[in-house]
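Novice: next comes the sequence, and after it the predicted model I'd like to discuss.
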Amino acid sequence: MTKNPISPFYAIQSLWQHRQLILDMAGRDALGKYKGSRLGIIWSLLTPVFMLAIYTFVFSEIFRARWTSASQSKAEFAIALFSGMIMFNLFSEIINRAPTLIVSNANFVKKIVFPLEILACVSLFSAMFHMLVSTAVLLLFQLIMNTYLPWTVLLLPFAVLPLALLCLGISWFLSALGVFIRDVGQTIGLLVTGLMFLSPVFFPLSAIPEKWQGLARLNPMVFPIEMARDVLVWGKTPDWAEWGIYLLMTMVVAWAGFVSFQKTRRGFADVI
């Protein structure tokens, strides 16, 4: 039996070779969520705005949370909160979906020539569409409230790139595992929810007690959330050395996830 290639170069080649198929499937997937609804794609705008309003009210009014000072306006708090939500929502949408990615596309498993490895990338691109919509909402809101945007917003892709690699690797691993262990989906949902409240989405990293700072930085979502907030809100350039280390680590995660997917994919058809 022919072994499935596990080289990272094969993964890159396969994704590039099937780029048009990935884009077509991602487009159908992103828009398919709103099929049959009256408002259609407008829901992709309304959902993040609604959640932003709820979270801002709860944390700024009830918990009296602040990012910089007590005099900080609700608008400033909302912008800081929303920037973190955008990055975490990208992660959660992909990871929550990963365990059922292969099972829900069982018809593709039976097709020997279909490149199953692209399904994780399809999920990534679909989630990135919603992220772009939310980012556009954030930038428009920030422009209205502050009348300007920092030039560092152009650096956002550098924050997204390593996060995308992290999501891709975890998605490959979980999608393969979910074929054999169906309870993975429920477990991952709980873990992602817990991770959201442990990540600096609703609070700055500096709010964590000093004795827990080192442990908190082990959270893989800390760096992309903090970097996105720096470039989108505070106008700060990232620590490029730290970015390089994080990028290298996510590349390893992506490759490890791809290897696990390729090693187990031969058994998909037997289980499904």
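Specialist: Noted; the coordinates are in hand.

Novice: from now on I want contacts and neighbour counts done on CA atoms only, so please keep to that.
Specialist: Fine.

Novice: how would you label Ser69: helix, strand or coil?
Specialist: Judged by DSSP: H, G, I helix; E, B strand; the rest coil, the three-state class of Ser69 is coil.

Novice: actually Arg64, not the one I typed
Specialist: Secondary structure of Arg64, reduced to three states by three-state DSSP: coil.

Novice: what about it, neighbour count?
Specialist: Here the neighbour count serves as a burial measure; for Arg64 (other CA atoms under 10 Å) it reads 11.

Novice: so who does it touch?
Specialist: Residues in contact with Arg64 (CA atoms under 8 Å, 6 or more residues apart in numbering): none are found.

Novice: all helices for the stretch 1-150 of the chain, in order.
Specialist: Using DSSP state H, counting those that start in this stretch, the helices of the stretch 1-150 of the chain run over 8-17, 19-32, 43-57, 74-97, 106-109, 118-146.

Novice: my guess is Thr100 contacts Ile181, does it?
Specialist: No - in this structure, Thr100 is not within contact of Ile181 by CA atoms under 8 Å, at 10.2 Å.

Novice: so the two - more neighbours on which side?
Specialist: Higher neighbour count among Thr100 and Ile181: Thr100, with 21 against 12, using other CA under 10 Å.

Novice: what's the most buried one of the helices of the stretch 1-150 of the chain?
Specialist: When neighbours are counted by mean count of other CA atoms under 10 Å, the highest per-stretch mean among those falls to helix 74-97, a mean of 22.

Novice: got the angle for that one vs helix 43-57?
Specialist: Using axes from the mean of the first three to the mean of the last three CA atoms, to 10 degrees, the direction of helix 74-97 lies 120 degrees away from that of helix 43-57.

Novice: what about versus this one:
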Amino acid sequence: MIEREVLGRYRGSIAGLLWSFLNPLFMLLVYTFVFSVVFKVRWGNGSDSKSEFALLVFTGMMVFNLFSECISRAPGLILSNVNYVKKVVFPLHILPCVMLGAVMFHTLVSFIAWLLFYLLMFGLPPLTALLFPLVLLPLALFTLGLSWILASLGAYLRDIGQVIGVLMSALMLLSAVFYPVSALPESYQHWLYLNPLTLVIEFARDVLIWGVVPNINLWLGQMVVAAAVAFCGRAWFEKARQGFADVL
């Protein structure tokens, strides 16, 4: 189902799967131009390198896009798979898993694009880049839990999808994608860390660019919270699914 989901997105297009590589690359170029050339944003390390800025932004975009695409699509999962609800005996709880698997594939493609760009501009990345999957693990669990909740709510409340679209637009600017946390006044920095994406983005930059191993205690705390959200999300979904056939 993950394979069908990935291939189905580009079925009929000339470039096919190549679009999964071209789309993030195009957005990377646009955001880099706007923020580093038009607004002349500079990172906190004092470097004026546009290549480094592009990699820093792209790292944040990979993390944000993984979360954003899942959360944006989750409210419509049940509505777009009515046949699975009404006509066959089907484990509906795997639909968010399929969606997450497809999004993880596109994250992998984006990472390959990031890696090629890094190799071209700076050479081999630090060894800590091997920890990138572990950095994403808590986010994947957290996203899956929220997706179960939103998928079930979307079957009852059709406005959920519209609300999520607005929230994702705001969250992109509040997730330290285009700037480091240190760029904010100290009195605001702790508020930014209330955003669940901020710490993941900072850890991703640590392992991919700065060569720093993330704080193990903070990572374990993320895992505990993510596992709790996933458990509660699955429990909520199983309880809510009993009424899907009625509302659809």
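Specialist: Here it is on my side, so go on. Bear in mind that the values here come from a model prediction, so they are computed numbers and not experimental data.

Novice: of all the helices of the stretch 1-150 of structure 1, which one is nearest Pro162 of structure 1?
Specialist: With respect to Pro162 of structure 1, and counting by CA to CA, the nearest of these is helix 74-97 at 11.4 Å.

Novice: re earlier: can I get the helices of the stretch 1-150 of structure 1 in a markdown table with distance to Val252 of structure 1?
Specialist: Compiled in a markdown table, the helices of the stretch 1-150 of structure 1 are given as follows (distance: least, CA to CA, whole Å):
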| stretch | distance to Val252 of structure 1 |
| --- | --- |
| helix 8-17 | 10 |
| helix 19-32 | 22 |
| helix 43-57 | 32 |
| helix 74-97 | 17 |
| helix 106-109 | 26 |
| helix 118-146 | 16 |
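
Novice: nearest to Pro200 of structure 1, of those?
Specialist: Among the helices of the stretch 1-150 of structure 1, helix 74-97 comes nearest to Pro200 of structure 1, with 7.2 Å by CA to CA.

Novice: what span of structure 2 is the closest one aligned with?
Specialist: The aligned range for helix 74-97 of structure 1 in structure 2 is 50-73, by TM-score structural alignment.

Novice: and if you look at stretch 191-200 of structure 1?
Specialist: Residues 167-176 of structure 2 are where stretch 191-200 of structure 1 lands, counting by TM-score structural alignment.

Novice: what is the neighbour count of Pro162 of structure 1?
Specialist: 22.

Novice: find the nearest non-adjacent residue to it, please.
Specialist: Of all residues not flanking Pro162 of structure 1 in the chain, Leu247 sits nearest, at 5.0 Å (CA to CA, 6 or more residues apart in numbering).

Novice: what about that neighbour, how many neighbours?
Specialist: 19.

Novice: just checking, what residue in structure 2 corresponds to it?
Specialist: Per TM-score structural alignment, Leu247 of structure 1 is aligned with Met223.

Novice: show the contacting residues for Ser104 of structure 1.
Specialist: Ser104 of structure 1 sits next to no residue when contact means CA under 8 Å, 6+ apart.

Novice: next one: Thr128 of structure 2 from Phe122 of structure 2, what distance?
Specialist: Computed with CA to CA, to the nearest Å, the distance linking Thr128 of structure 2 and Phe122 of structure 2 is 15 Å.

Novice: repeat that for Gln189 of structure 2.
Specialist: 30 Å.

Novice: give the equivalent position in structure 2 for Asn219 of structure 1.
Specialist: Aligned partner of Asn219 of structure 1 by TM-score structural alignment: Asn195.

Novice: how about its match: what's its closest non-neighbour residue?
Specialist: Spatial nearest neighbour of Asn195 of structure 2, excluding adjacent residues (CA to CA, 6+ apart): Ser175 at 6.7 Å.

Novice: give me the neighbour count for the one you found.
Specialist: If we define neighbours as other CA under 10 Å, then Ser175 of structure 2 has 26 of them.

Novice: identify the residues contacting it.
Specialist: With CA under 8 Å, 6+ apart as the criterion, the residues that contact Ser175 of structure 2 are 64, 192, 195, 197-198, 201.

Novice: any of those residues buried? List them.
Specialist: If you count burial by 16 or more other CA atoms under 10 Å, the buried members of the contacts of Ser175 of structure 2 come out as 64, 192, 197-198, 201.

Novice: before we move on, the earlier item: which among the helices of the stretch 1-150 of structure 1 is found nearest to Ala241 of structure 1?
Specialist: helix 74-97 (20.8 Å).

Novice: does that closest one pack against any helices or strands, and if so which?
Specialist: Using 3 or more CA pairs under 8 Å, 6 or more residues apart in numbering; DSSP states H and E as the contact criterion, the elements in contact with helix 74-97 of structure 1 are helix 43-57, helix 118-146, helix 156-180, helix 184-198, helix 222-229.

Novice: could you redo those helices as a markdown table and give each row distance to Asn96 of structure 1?
Specialist: Listed next are the helices and strands packed on helix 74-97 of structure 1 as a markdown table, based on distance: least, CA to CA, whole Å:
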| stretch | distance to Asn96 of structure 1 |
| --- | --- |
| helix 43-57 | 17 |
| helix 118-146 | 11 |
| helix 156-180 | 9 |
| helix 184-198 | 6 |
| helix 222-229 | 18 |
